[in-house]
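> Let's see this in three dimensions:
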Amino acid sequence: MFQIIKPGTVIPFMKIAKLVEILCIAAVLFFIGCLCTKGLNWGLDFTGGVVIEVQYPEEANLERIRGDLAKSGISNAVVQNFGTTRDVSIRIQPKGEENQKDITEKVKVVVSEHDKRAQVTRSEYVGPAVGQELVVSGVIAVLLSLVILLVYIAARFEWRMATGAIISLAYDVIVVLGIFSVWGIEYDLTVLAAVLTVIGYSLNDKIVVFDRIRENARKLHKMAMVDLFNRSLTETFSRTIITSLTTIITVASLLIFGGEMIFGFSLALLIGIVFGTLSSIYVASTWPLLLGISRENLLVTEVKKDVEEISEADY
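Below is the predicted model:
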């Protein structure tokens, strides 16, 4: 396997762990402050709005449609294809006292000017009750996934490792949401899907690191825990960087060439991968040390498994 680090080299990651942890905590507090004061720029999936579908006789020019809508005073429209390149979905969040009928009439005028053969096939208002339901469902989905992961990691490794993993996953989620809040980027269901994807991706990295730490704890009996963590992180560093870089290249391509429809999804993934890699190296591994984990804590699970296997063999 390709190696970024020369054999025998041990990077002292934990030497600056406390400094990095302080910076991470500061970043989390800053982003939480932004989320509390500025909030998220909720998409139509959450806030409600008018959804208008238009069918064109030939391939539609989305950029031109957006420009025409902006000229008519509808600057917040989300225009994208669905099904075919001739079918266009226009989603608009009403402003002030605008209603569905007024917005639909404006869109019809713009569509007619763009192409008189085009037809509005659907006009529907998605109420805020649906949006509220989606917000609650999204929050429950994220919290439930974190609780299940906490139980899983605690059972497979140790509660201190599980605590470090959950803190780092929460850090990844808060950073993604915080950046979307600071930049005012629309948060819709595709971004929610990206956040849940980031949790799964980031967890995989942490499990690989934890597994190597436990393996080295069995082999290196006299090594101090800090040195043990440094060695384990160094041994998995090549794998972490190569995996992250290949994924970043793919996601960056989606971000650049994927268009407006998946922009939020791609951006959330890119932010999550970058900060998830950092949290795998530092946040997830730093907290077990801060909580006083010892070699015996890591080995107790293995001893129980060995005893169970011997008992089953004797039986």
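
> from here on, contacts and neighbour counts on C-alpha atoms
Will do.

> what's the neighbour count on the closest residue to G264 other than its chain neighbours?
In space, and not counting its chain neighbours, G264 is closest to V191: 5.7 Å by Cα to Cα, 6 or more residues apart in numbering. Number of residues near V191 (other Cα atoms under 10 Å) recorded here: 23.

> and for comparison, fold this next one:
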Amino acid sequence: MRLLRIVPSDTKIDFVSKRPFAFGFSILLILISISTFLVQGLNLGIDFRGGVLIEVETNGPADIEKLRDVLGNLGLGEIQVQEFGNPNDVLIRVQQQDGGEKAQQDAVVLIKEALGDYAKEYRRTESVGPTVGAELIRAAILAVSLALGAILIYIWIRFEWQFGVGAIIALSHDVLTTVGLFAVTQLEFNLATVAAVLTIAGYSINDTVVIYDRVREELRRYKKLSIPDLLNLSVNKTLSRTFLTSMTTLIALVALATLGGPIIRDFSLAMIWGVLIGTYSSIFVAVPALLVFKLSRESFSSSDSVDGGEQDT
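The predicted structure follows:
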């Protein structure tokens, strides 16, 4: 029985020759991301800006859309309403109100009056001040920095230095453009988005490592094949795996973005962008970067050497 092949096994696409266009496009994306971030900034969510959090048990299953409409008309700014565990448990987040602690308490009173008999019990009411929001920002930056640092140390130890530098460039490219996406579109940037950035970093580096592993294998196998041809060969041999992995991930993410509701939509959109840009950078940034940094065969064993014209079995 023949297996279904979406990507032919004998593709011979010349990816490396496209590197001037790819590098130019990537530089443009990064410049747009950084400039927009510096000029416009991010649309920080309640997690970072501070605000009020209320957990409510309702009389019967909560109608989330109706609650959003009722509370959205109170004039309190951004309000998030989501189911929390059971169908009759609701979590309400309200943005920081101007006027100090009294303004936060007034907002709580206004919400309770709007809910009326719809609420059976108020399980907790918490106020997240700007100080806590600033601490969360610092913690998020630290978490992202440590995670990226650990990933890059692993790459540096496992591969030769050219691979390490290429992985750093590709990973930085993906993180910067993801943050830039949120700066340009002004989608809400919250703790879920930080989780998305970390997930994107892991996905991107995994894709890069798979291709780099193939490059290293082919460097040991082919001793007469030119480096550009060898890089193209490596990418083409992993193309089916890269394509299928990206497509199956995208199918799940598109379903989340369209059916998951507004709470998870921004996270899903960030992940969709991350999968696309991560796949692009693994092929068009990470691999051509090896040419820029003069990758050679000197670091590799000659024990597996075969003539450059032979093919893998």
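
> Quick one: map the residue nearest to G264 of structure 1 onto structure 2.
Superposed on structure 2 with TM-score structural alignment, V191 of structure 1 falls opposite T193.

> if I read this right, E83 of structure 2 contacts R68, doesn't it?
No - the pair E83 of structure 2 / R68 is not scored as a contact, 11.5 Å apart, by Cα atoms under 8 Å.

> Give the residue from the two that has the larger number of neighbours.
Per other Cα under 10 Å, whichever of E83 of structure 2 and R68 has more neighbours is E83, with 18 against 15.

> Can you check my assumption that that one lies in a strand?
Yes - the assignment for E83 of structure 2 (DSSP: H, G, I helix; E, B strand; the rest coil) places it in a strand.

> quick one: contacts for it?
A62, I64, D89, V90, L91 (Cα atoms under 8 Å, 6 or more residues apart in numbering).

> Give me the subset of those that lies in helices.
The helices, defined by DSSP state H, take in I64 from those.

> ok, back up a step: now do the buried residues in the host helix or strand of the residue nearest to G264 of structure 1.
Assigned by DSSP states H and E, V191 of structure 1 belongs to helix 189-219. Applying a neighbour-count criterion of 16 or more other Cα atoms under 10 Å, one finds 189-192, 194-199, 201-203, 205-210, 212-214, 216-217 buried in helix 189-219 of structure 1.

> just how off-centre is that helix within its chain?
Relative to its parent chain, helix 189-219 of structure 1 has a centroid offset of 13 Å by Cα atoms, centre = their mean, to the nearest Å.

> how far apart are it and its match in structure 2?
Here the mean offset of helix 189-219 of structure 1 against structure 2 after fitting is 0.8 Å, by mean Cα distance after the TM-score superposition for structure 1.

> helices and strands around that helix, which ones?
When contacts are defined as 3 or more Cα pairs under 8 Å, 6 or more residues apart in numbering; DSSP states H and E, helix 189-219 of structure 1 sits against helix 159-183, helix 225-257, helix 263-281, helix 295-314.

> what stretch of structure 2 does the third one fall on?
Put plainly, it is helix 263-281 of structure 1. Helix 263-281 of structure 1 covers residues 265-283 of structure 2 once aligned (TM-score structural alignment).

> what secondary structure does Q80 of structure 2 sit in?
Under three-state DSSP, Q80 of structure 2 falls in the strand class.

> Aligned counterpart of it in structure 1, please.
Counting by TM-score structural alignment, Q80 of structure 2 lines up with V78 in structure 1.

> how close does the residue lying closest to that match once chain neighbours are set aside get to R117 of structure 1?
The shortest distance from V78 of structure 1 to any non-neighbouring residue, by Cα to Cα, 6+ apart, is to R91 (5.0 Å). According to Cα to Cα, to the nearest Å, R91 of structure 1 stands 21 Å off from R117 of structure 1.

> neighbour-wise, which of the two wins?
Ranked by neighbour count (other Cα under 10 Å), R91 of structure 1 and R117 place R91 first, with 24 against 12.

> Looks like that one contacts V79 (just checking).
Yes - at 6.6 Å, R91 of structure 1 counts as touching V79 under the criterion of Cα under 8 Å.

> Stretch 25-45 of structure 2 aligns to what range in structure 1?
The aligned range for stretch 25-45 of structure 2 in structure 1 is 23-43, by TM-score structural alignment.

> what residues does the matching stretch touch?
If you take Cα under 8 Å, 6+ apart as the criterion, stretch 23-43 of structure 1 is touched by 171, 174-175, 177-182, 184-188.

> just those residues now: which is nearest G138 of structure 1?
The closest of these to G138 of structure 1 turns out to be D188 (Cα to Cα; 10.4 Å).

> Tell me which residues touch that closest one, please.
When contacts are counted by Cα under 8 Å, 6+ apart, D188 of structure 1 touches W42, G43, L44, D45, F46.

> Compute the number of surrounding residues for the third one.
Put plainly, it is L44 of structure 1. 24.
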